[in-house]
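Student: Sequence first, then the predicted structure:
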Amino acid sequence: MRMRPVRLNAATASLFIVGSSCFVLGSVPAYSDAVGGVGDALTYFVGSIFFTSASYLQLLQAQTPAMTDVDESGQHVPQPVTLWRRRPDDRGWLAAITQFAGTLFFNMSTLAALVQNASVQAQDRRVWRPDAVGSTLFLVSSVFGILAVGSLWSWRPRSLPWTVAWLNMVGSIFFMASALASYVLPGTGDTLDERLAVAGTLLGALCFLAGAVLMFPAWRRAVRQRRVRPAPERQESE
């Protein structure tokens, strides 16, 4: 399979934008009231599918250097895509593979949330636990993402990759806060903190949305700054 690097990046960013928008929409109380519990849960599930699709494309980028190491002209040249390759020494790949795993857990939790009138035990086992694991994996992925562009203590607000990495980190923190607040108390069946759960999802999704939008200018800046590689000189035959 061959793809143009610029199109792969655009597809990844676009899918993240749609997925994040679904989570933002699902977190708006007025929307939830309008579509009902099932409609709201379905919105989250659809958003999680877009998240997973985008995350897989980002994994393809991370394990195919030819998809990112291009200049302005090379970004339009179709390149072979590596469908699977372990790169444990590459922090960008570690961020991508960990994020992809996290999205799969979100698929499970949002799908399980479609079941109505589930018992408290079932909600904690099938919805809350995968949500907590997915949020944890997102946090780990965000750490790898920051390390891929610098260090945890660097301050580079003019760098778009740095900004995107930290937006993802803040978004992951909000998602974790939402996951913890979503725990269903066994004794009463009430959510630990409903307001925090909704606010955490909303703010986290907004951070992911902003990071996804910035992937477009970050790409354009990167290919502009990358020097064009001269063609190898041919040796004249004697």
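Tutor: Sure, I can see it.
Student: CA only for contacts and neighbour counts going forward, please
Tutor: OK.
Student: chain center to the helix or strand harbouring Asp33, what's the gap?
Tutor: If you go by DSSP states H and E, Asp33 is part of helix 29-62. With C-alpha atoms, centre = their mean, to the nearest Å as the basis, helix 29-62 stands 11 Å off its chain's centre.
Student: got the buried residues for it?
Tutor: 32, 39-62 (16 or more other C-alpha atoms under 10 Å).
Student: Following element in sequence after it, please.
Tutor: Taking DSSP H and E, what comes next after helix 29-62 is strand 79-80.
Student: Next secondary structure element downstream of that next one?
Tutor: On the C-terminal side of strand 79-80, the nearest following helix or strand under DSSP H and E is helix 91-112.
Student: Can you name the residues in contact with that next one?
Tutor: The contact list for helix 91-112 (C-alpha atoms under 8 Å, 6 or more residues apart in numbering) reads 41-42, 44-45, 48-49, 51-52, 55-56, 58-59, 62-63, 87-88, 123, 126-131, 133-138, 140-145, 147-148.
Student: what about 6 Å?
Tutor: Defining contact as C-alpha atoms under 6 Å, 6 or more residues apart in numbering, one finds that helix 91-112 is touched by 45, 48, 52, 55, 59, 62, 126-127, 130-131, 134, 137-138, 141, 144-145, 148.
Student: Put this next to the first one:
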Amino acid sequence: MGSVCFAFAALPSIAAALGAIATNVVFVIGSIFFTAGAGLALGLPNRSSSVIQFVGTLFFNVSTSLALAAAIPAGAAGNSGWRPDVYGSICFLVSSVLAVVALARQRADARDTAGGWLNLAGSVLFGFAAVGAFVLPGTQALLSPFWTGVGTVGGALCFLVAALLGLLPTPSRAGGQRAATASK
């Protein structure tokens, strides 16, 4: 659900139709779903990846909430507000790298491996979005509005597909343990 919210709210036509306040509410709701999912993953075997991902979602909770708080007094005159923050994006990237390494060590099945790589791709795209969202000093201009939008939507879609892969029935494994990665 978090991925759906982020992909939906990051589409320029949706953001324009909803307005700044409603768009930022969708981002806040999405960040809460991301955090709930990351919280559930804390008990999975790849704990270091899960903890770092959880911290990243908390950064997104803060940044989406601050964007909403800024949009409320601006009302209809405000812009869409939230843009990916660098701290949450770095946490997602580190978490995804750790997960892919753990999956390789565990010799995970193809579905888990694909999910790990999709999460990594999503994290890279969120990183591009965070860099693109850098506001140029002395202006209100983003470094790259293109990458801010494409990175957010593309990253969210990668996270969504990884999460959907994780919902598929798990093939039996010797020992009964499944390689686990947290899907955003």
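Tutor: Arrived safely. Just so you know, these numbers come straight off a predicted model, no measurement behind them.
Student: picking up where we left off before, what angle do helix 91-112 and the helix holding Asp33 of structure 1 make with each other?
Tutor: If you take axes from the mean of the first three to the mean of the last three C-alpha atoms, to 10 degrees, helix 29-62 of structure 1 sits at 140 degrees to helix 91-112.
Student: Now do helix 29-62 of structure 1: which elements does it pack against?
Tutor: If contacts are counted by 3 or more C-alpha pairs under 6 Å, 6 or more residues apart in numbering; DSSP states H and E, helix 29-62 of structure 1 sits against helix 5-26, helix 91-112.
Student: mind putting those helices in JSON lines, mean neighbour count included?
Tutor: What follows is the helices and strands packed on helix 29-62 of structure 1, written out as JSON lines (neighbours: other C-alpha atoms under 10 Å):
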{"stretch": "helix 5-26", "mean neighbour count": "22"}
{"stretch": "helix 91-112", "mean neighbour count": "23"}
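Student: Compare those helices and report which one is nearest to Ala218 of structure 1.
Tutor: Closest approach to Ala218 of structure 1 among the helices and strands packed on helix 29-62 of structure 1 (C-alpha to C-alpha): helix 5-26, 10.3 Å.
Student: OK, contacts around the corresponding residue of structure 2 for Phe50 of structure 1?
Tutor: In the superposition onto structure 2, Phe50 of structure 1 corresponds to Phe33 when matched by TM-score structural alignment. By C-alpha under 6 Å, 6+ apart, the residues touching Phe33 of structure 2 are Gly2.
Student: one more time with 7 Å, if that's ok
Tutor: 1-2 (C-alpha atoms under 7 Å, 6 or more residues apart in numbering).
Student: residue in structure 2 matching Asn168 of structure 1?
Tutor: Asn168 of structure 1 maps onto Asn119 in structure 2, by TM-score structural alignment.
Student: So what's the residue count around its match?
Tutor: As a burial measure, Asn119 of structure 2 scores 32 neighbours (other C-alpha atoms under 10 Å).
Student: Quick one: residues contacting it.
Tutor: Residues near Asn119 of structure 2 by C-alpha under 7 Å, 6+ apart: 96, 158-159, 162, 183.
Student: cool, now which of these survive the switch to structure 1?
Tutor: For the contacts of Asn119 of structure 2, the subset whose aligned partners also touch in structure 1 (both residues aligned by TM-score structural alignment, their matches' C-alpha atoms under 7 Å) is 96, 158-159, 162.
Student: Identify the residue of structure 2 aligned to Ile146 of structure 1.
Tutor: By TM-score structural alignment, Ile146 of structure 1 lines up with Val100.
Student: tell me which element its match is part of?
Tutor: With elements delineated by DSSP H and E, Val100 of structure 2 resides in helix 86-106, which encompasses its position.
Student: which of the residues in the helix or strand immediately after that helix in the chain are buried?
Tutor: Once the chain leaves helix 86-106 of structure 2, the next helix or strand it forms, by DSSP H and E, is helix 110-132. Within helix 110-132 of structure 2, the residues scored as buried using 16+ other C-alpha under 10 Å are 112-132.
Student: and if you look at stretch 176-195 of structure 1?
Tutor: Result for stretch 176-195 of structure 1 [16+ other C-alpha under 10 Å]: buried residues 176-184, 191-192.
Student: Take these and lay them out in CSV including distance to Ala95 of structure 1.
Tutor: Below are the buried residues of stretch 176-195 of structure 1 laid out as CSV (distance: C-alpha to C-alpha, whole Å):
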residue, distance to Ala95 of structure 1
Met176, 17
Ala177, 20
Ser178, 21
Ala179, 20
Leu180, 22
Ala181, 25
Ser182, 25
Tyr183, 27
Val184, 30
Thr191, 31
Leu192, 30
